[in-house]
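Chemist: return atomic coordinates for the entry below.
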Amino acid sequence: MTLDTLPEAPPLAPRRPLVRTFHGVTLADDYAWLKDANWQRVLRDPSLLDPAIRAYLEAENHYAEAVLRPTEALQKALVAEMRGRIKEDDSTVPQPDGPFAYLSRYREGGQHPLIGRTPRDGGDTTTLLDGDTLAAGSAYFKFGGTRHSPDHRLEAWSADVRGSEYYTTRVRSWQTGEDLGDVLEQTSGGVVWGLDSTFFYYTGVDENHRPLKVYRHRLGSAQSDDVLVYEEKDTGWFARVEESASGRYCVINTGDHDTSENWLIDLSRPDAVPRLVAARETGIRYGVYDRGDELFIHTNEGDAIDYRIATAPIATPERKQWRPLIPHRPGVYIVSVALYAGYLVRLERANALPAIVIRRLADGNEHSIEFAEEAYSLDIVDGFEFDTTRLRFTYSSMTTPAEIYDYDMASRQRILRKRQEIPSGHDPAGYVTRRLLATAHDGAQVPVSILHRRDVCPDGTAPLLLYGYGSYGMAMPASFAANRLSLVDRGFVYAIAHIRGGADKGWGWYLDGKREKKTNTFADFEAVARALITQRYTAAGHIVAHGGSAGGMLMGAVANRAPGLFAGIVAEVPFVDVLATMLDDTLPLTPPEWPEWGNPITDEAAFRHIRSYSPYDNVVAQRYPAILAMAGLTDPRVTYWEPAKWVARLRATMTGGGPIVLRTNMGAGHGGAAGRFDRLNEVAIAYAFALHAVGRNSDQAD
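Modeler: Next comes the predicted model:
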């Protein structure tokens, strides 16, 4: 890092080895003590954290503050720039439903959304939920789900006040603006209303933070009286509820990363019981959408790696009744489906580029919506109305701010409803976005999306931030993000590596980067870095790698494998202790994650493979780049002790380089700070660290 001297010595974590043996292999973990023995209680009440662990994390925060002190002016400049690109009194485009149109908005200077509605044909906005007021007095506040009742009298809403993703669900009256007496603790946040607006379904979260039970709540009753309507017995599966396409059913979707199962509950009957669609079959995933007496099924059944669409009668929805509608086409991944009374819409992706395809159900006629840029992002916006010809979608690219369109599927007219406003100004013509291909070690062609200022020429001298994720089949969109302009305007090239493990090039691209093929993810990222060097976008030692969560695992892996490529690494909530976490079946996500990584408890081959790449287990005596690890104390997904242990082992083992910095948000979880402006402070820390790592220390854009 371009700091001549460090302000002080970093904290020294005591070594207290925990020795265990698995499959004949003895593991010694010097820093296992950083995991609080009562971590479940800490998620609910952070004040219960073991004092010795708290003291260590606070010492690390003190050291991080000292290391980053020379960047304070830069951080302030970055926050000011990024805030200047936010329209502070912004609002969503109202979403119509019956007599009203529902929206969320922000007030000038506000941190949290305001939830409200307007009369459908225009008029004043009524605000029901004021996030800023509700957040007052809480160190953390984040809305979960909000959903109005079918009769438009009530709004079910939920919030998390610790960052631990334990939501409390309440019900508020649109007439009085007051909450009813219904208070449901430890929920996953969302609800599905019954058609008569007197009851709803929700998912409860257990002591190990697993959503396994679905309950029916009748308004006016106590949570203890709620009726259990479904319980998932496999702790490796999670359950959730959602409203069906027509609004006629509550869909219980349960599954893991490889397999799924769906149940339907008739919302017209308060005493209805769930009805199975098709029994679980290992490796078969499916989602369901209803239209009258017909069910549409989005599935990989029948070796349809990139998915197909089938139909079945709702009366007999079992798998043997599935009739083909949209066939499987290898390499064209059907990402998602939206069903309307007269139209079937599918979002597809091929070669890391999305497309929207619309099918008129009356005659099967299809058309696509065309876009011109070389790399871009599309999303379908869920609406409330089923019998409509209006489709809402968002479009953006790395240079083009988000645009929201209403598209008439019958007339094929596209109406711009909103364009993201950048108050401080943004000229897309001043930037260039490109799509390149990097050749991986086995010949695979890895897409790369690139953004840079038009006056930055590829001459091999520019610093470059390379972002990657590469897990769970999640694709990284080439979308607009105003914050990254603060790097690009300082001469950075910004690149996204669409590596295996994500579904950027189809579901097969994901399968080629999971379990026994996981190291393809890391090799692809390195191949992208080297391709960008070869094509003179940057140089070795001028690259800052950035990833979070499973992308943080990627950061830890490439730090071990190819440290010389990078000037710095930013790892947010990094999943770096993969082996120990997958060996601990009490943790919230461990059993559901075994299909993704393998089960090292029962499978020796999985144990040895995970051990071969798990970042914490592969720290070696070598020079490491500057590393910033960012964690959240109440994170139930990547627990705080993973980055804490990783940092301790790095410092104790490395032969040079660094510094290695750990910053733990003591009042937040996986997503960091919840307030939209508070979050900018964390982004500024990451960006200031990246700028310092490559010697760009100015607090002004070029």
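Chemist: make it CA atoms for all contacts and neighbour counts henceforth
Modeler: Fine.
Chemist: helix or strand: which one has the residue nearest to Tyr201 when sequence neighbours are not counted?
Modeler: Of all residues not flanking Tyr201 in the chain, Arg216 sits nearest, at 4.5 Å (Cα to Cα, 6 or more residues apart in numbering). Arg216 belongs to strand 211-218 when assigned by DSSP states H and E.
Chemist: which residues are contacting the following helix or strand past that strand?
Modeler: For strand 211-218, the following helix or strand on the C-terminal side (DSSP H and E) is strand 227-231. Identification of contacts with strand 227-231 by Cα atoms under 8 Å, 6 or more residues apart in numbering yields Leu212, Lys213, Val214, Tyr215, Arg216, His217, Val273, Pro274.
Chemist: please apply the same query to stretch 7-22.
Modeler: By Cα under 8 Å, 6+ apart, stretch 7-22 touches 26-33, 56, 59-60, 63, 66-67, 601, 648.
Chemist: repeat for stretch 451-458
Modeler: So stretch 451-458 is contacted by 398-399, 429-434, 462, 488-489, 491-495, 535-538 (Cα under 8 Å, 6+ apart).
Chemist: now for the lengthiest strand in the chain, which elements pack on it?
Modeler: Longest strand of the chain, by residue count under DSSP state E: strand 179-193. On a contact count with 3 or more Cα pairs under 8 Å, 6 or more residues apart in numbering; DSSP states H and E, strand 179-193 meets strand 142-148, strand 154-160, strand 167-173, strand 199-205, strand 238-243.
Chemist: so which of the contacts of stretch 451-458 sit within helices?
Modeler: Members of those lying in helices (criterion: DSSP state H): Val488.
Chemist: the closest residue to Glu294 other than its chain neighbours: neighbouring residues, count only.
Modeler: Spatial nearest neighbour of Glu294, excluding adjacent residues (Cα to Cα, 6+ apart): Pro313 at 4.8 Å. Look at Pro313: counted by other Cα atoms under 10 Å, it has 17 neighbours.
Chemist: and this one, please, so the two structures can be compared:
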Amino acid sequence: MSAPQPPQTKRLSSVRSYHGDSFTDSYEWLRDKENPEVIDYLTAENTFTERITAGQQPLRDTIFEEIKERTLETDLSVPQRKGNFWYYSRSVEGKQYPVMCRVPAQTDGTDSENFTPPTVEPGTPVDHETVLLDCNEFAKDLPFFSLGSFSPAEDGSLLAFSVDASGDERFTQHFYNCETQQLLDETIDNVFAGSFLAPDATSLIYTVADDSWRPYQIRRHVLGTSADNDAVLFNEPDVTMWLGAEISADKSALLIDSGNSEFSEIYVVPFAELDTFHEAATPVIARAQKVQYSVEPVTLDSQKYLLICHNFEAVNSELVLAPYPESEDFDSYRALWKPVMKHREDVRIEGATLSATHLVVSARANTTSRLFFSPLSQLRELAINDHQLVFSEPAGFDDELYTCSLTSASADSPVVRFSYEAWVTPTRVYDFFPATDQLLLRKETPVLGDFSTDNYTAYRLWASAEDGTRIPLSIMHRADLDMTAPHPVLQYGYGSYEASMDPVFGIARLSLLDRGVIFVVAHIRGGGELGRNWYLKGKKLHKKNTFTDFVATTDFLASQEWVDEKRIAIMGGSAGGLLIGATLNLAPEKYCAAVAQVPFVDALTTILDPELPLSALEWEEWGNPIESSEVYEYMKSYTPYENIRPVVYPPIAAVTSLNDTRVFYVEPAKWVAQLRHTIDKNSATPLLKIEMDGGHGGGSGRYTRWRDIAWDYAFILTHMGIPTAG
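Modeler: A predicted model of the protein is given here:
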């Protein structure tokens, strides 16, 4: 039987001209997903990919079953208190989606008693349990389901939740009367993610997006009225700014934040003044100052202040206590600031919030995300004089590489909840009472079977970049792996938007480690692992550092006796998919396989068109190639689609979704077509796998996600030479 042949893709010339340069794009016609010919082509690509990878199906099935067998399918989240109820979700064996529940909370005990979650057993109802939303029932007739916001009222009378039914991140807002247990007829269409009820539950605060899917308006919907009459609280016309809103930790104010990756503008609006708020109000720091910051209101001895985490002359940020601004005179306002946590070159301050007793600061030191606590009494002293705060951390964490990240804190609660994760340690949920230094483990993610964290190891190594910069690497593998013999490596990276690839435990990853694969995360420039400068050295006209760092990581690994240099595979998603594409163009001979997930591989075409979703927002990350010929030439020199070479490339799988609004399906579709047209014919045929009912995260539902992971891993393992029988 002859080998399957890929679909034939017609080439239609479309010329793009900027700054005296013209580029002929032969596959831009694939952008029109309303064209039946495009859909037919994408369907044919799926069929071809299924046929060419049919031999990997047994391995996919095996990995899927391994994930399933290690996962406690009937489980529940740790209950989270809001008002006088505990809210939690149940997962049920055989069901794709969670069931959202609640039970009444105790209110007449000590702090420890009142804030101790109820004992809820998986699969076992508890007294007075109420099912608020069975996502499986709600999703039964939908092609796709993603729960966006889930916002119960403070008094427990109402629930607001939003649902994306296609994967395009356009949500429909719903309301549920918790007392009558009735879904209300009242809905709002095309809501952006992140809507929430105001503390008095009489109105909903939500965001809407423009045609380029940029959140640009904050609206207020009064319950029981038509959405046509919803008030616009704030309108952001600047196409480079992203608009959002949240409730302050003390629930006194609405925080409206317009910003990008370089600066912010925030308004603090007391809920009592929502009706009179107008856009001429004074921001905390005007955008003209080009300061990136966040704020949190705090009341100390009846006096109102703001905690401001800012980067003015403090690249890694500084935390200060300040009065409410009375004018936009920035220099005068700065003179009133009192330092709470001063700037340090080796610590990146990421934000601050409040509990009933303590200030809580999130910061990153030596790549590790940590939490720091200081009593509010010290903050009161600072308000009066120049008292220096003393911070402490919860004790008892012994992993070399871990993530300690805030889950919830509120100014009316004595407890701070956070998660602790490490590469080979299952996720733990802790409740910390900083006033008494009491740290309580509420849950550790169960891993079924013969799993033991002692069977695996994770540690830090450092590679050297072309310019001598040291690149941190996270290495993980079986503890009993013979490190005097060479082994296959899966190298993963991202390197954009100051996003850090922090240690997280993954049950699915065990299927790789148990097969002798060494998993390596390269913390390359463009991420945030080593502070703000680490990010700045991997963006705009420094972007190529991201890609050369990744290749330098490969060279370092290939020089180790425990690495089989012929079996190094790479994987990344979204901007990490751009990383994969650029890396393949730089050094295709170094890799045995590559998986690019929802890859941003046609970045220049996208960013040159501000009408495309989110394009204008990207100018602060990559530069503006429309206005700057230097940016245009620089981007054109690395963007994957335009730099494919006629040499042998390794086997490549581009995985995408038809309804992705962040990275359009057309980018990987064009990239795969251009790869086939350009690369040496001795290369394996690049593959395109597209989820026809999915978004940026792929298909919906946990079993669907597990099968997607199994597909990616089986592709990698097959080209590493791992037996397909599993």
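Chemist: fetch the TM-score of the aligned pair.
Modeler: TM-score of the superposed chains, computed with TM-score structural alignment, normalised by the length of the first structure, equals 0.95; 683 aligned residues with a Cα RMSD of 1.6 Å.
Chemist: show me what the residue nearest to Tyr201 of the first structure aligns to in the second structure.
Modeler: Under the alignment (TM-score structural alignment), Arg216 of the first structure pairs with Arg220 in the second structure.
Chemist: related to what we said a few turns ago, quick check: the two most widely separated of the contacts of stretch 7-22 of the first structure?
Modeler: Taking Cα to Cα, the two most distant members of the contacts of stretch 7-22 of the first structure are Ala66 and Ile601; they sit 41.1 Å apart.
Chemist: please name the residues that touch His367 of the first structure.
Modeler: So, once contact is read as Cα under 8 Å, 6+ apart, His367 of the first structure ends up touching Val357, Ile358, Arg359.
Chemist: how far away is it from Pro94 of the first structure?
Modeler: 27 Å (Cα to Cα, to the nearest Å).
Chemist: and what of Thr168 of the first structure?
Modeler: 26 Å.
Chemist: what of Pro211 of the first structure?
Modeler: Counting by Cα to Cα, the gap from Pro211 of the first structure to Pro94 of the first structure is 31 Å.
Chemist: so for the two, which sits in the more crowded spot?
Modeler: Ranked by neighbour count (other Cα under 10 Å), Pro211 of the first structure and Pro94 place Pro211 first, with 24 against 18.
Chemist: and that one, how far is that from Asp585 of the first structure?
Modeler: 15 Å.
Chemist: cool, His152 of the first structure as well?
Modeler: Counting by Cα to Cα, the gap from His152 of the first structure to Asp585 of the first structure is 43 Å.
Chemist: from what I can see Lys33 of the second structure touches Tyr41, true?
Modeler: No - using Cα atoms under 8 Å as the test, Lys33 of the second structure is too far from Tyr41 to be in contact (10.3 Å).
Chemist: so stretch 564-580 of the second structure corresponds to what in the first structure?
Modeler: Going by TM-score structural alignment: stretch 564-580 of the second structure matches residues 539-555.
Chemist: what's the end-to-end length of the matching stretch?
Modeler: Per Cα to Cα, stretch 539-555 of the first structure runs 18 Å from first to last residue.
Chemist: against the second structure, what's the mean shift for the longest strand of the first structure, could you check?
Modeler: Overlaying the second structure shows strand 179-193 of the first structure at a mean distance of 1.8 Å from the equivalent residues (mean Cα distance after the TM-score superposition for the first structure).
Chemist: in that strand, what's buried?
Modeler: Asp179, Asp182, Leu184, Gln186, Thr187, Ser188, Gly189, Gly190, Val191, Val192, Trp193 (16 or more other Cα atoms under 10 Å).
Chemist: check the offset of it from the chain's centre.
Modeler: Its chain's C-alpha centre and that of strand 179-193 of the first structure lie 23 Å apart, by Cα atoms, centre = their mean, to the nearest Å.
Chemist: contact partners of that strand?
Modeler: So strand 179-193 of the first structure is contacted by 144-147, 149-150, 156-159, 165-173, 199-206, 211, 219-223, 241-243, 250, 267 (Cα under 8 Å, 6+ apart).
Chemist: also stretch 578-587 of the first structure?
Modeler: 208, 553, 590-591, 593-594, 599-601, 607, 610-611, 614-617.
Chemist: and stretch 123-143 of the first structure, by the same measure?
Modeler: Contacts of stretch 123-143 of the first structure (Cα under 8 Å, 6+ apart): 110-119, 157-163, 172, 174, 177, 667-668, 673-675.
Chemist: same check, this time on stretch 26-43 of the second structure
Modeler: Contacts of stretch 26-43 of the second structure (Cα under 8 Å, 6+ apart): 7, 9-14, 666, 669-670, 673-674, 690.
Chemist: top of those by neighbour count?
Modeler: Neighbour tally across the contacts of stretch 26-43 of the second structure (other Cα under 10 Å): the maximum, 27 neighbours, falls on Ala669.
Chemist: which ones are touching that residue?
Modeler: Counted by Cα under 8 Å, 6+ apart, Ala669 of the second structure has contacts Leu30, Leu688.
Chemist: three-state assignment of it?
Modeler: Following DSSP: H, G, I helix; E, B strand; the rest coil, the label given to Ala669 of the second structure is helix.
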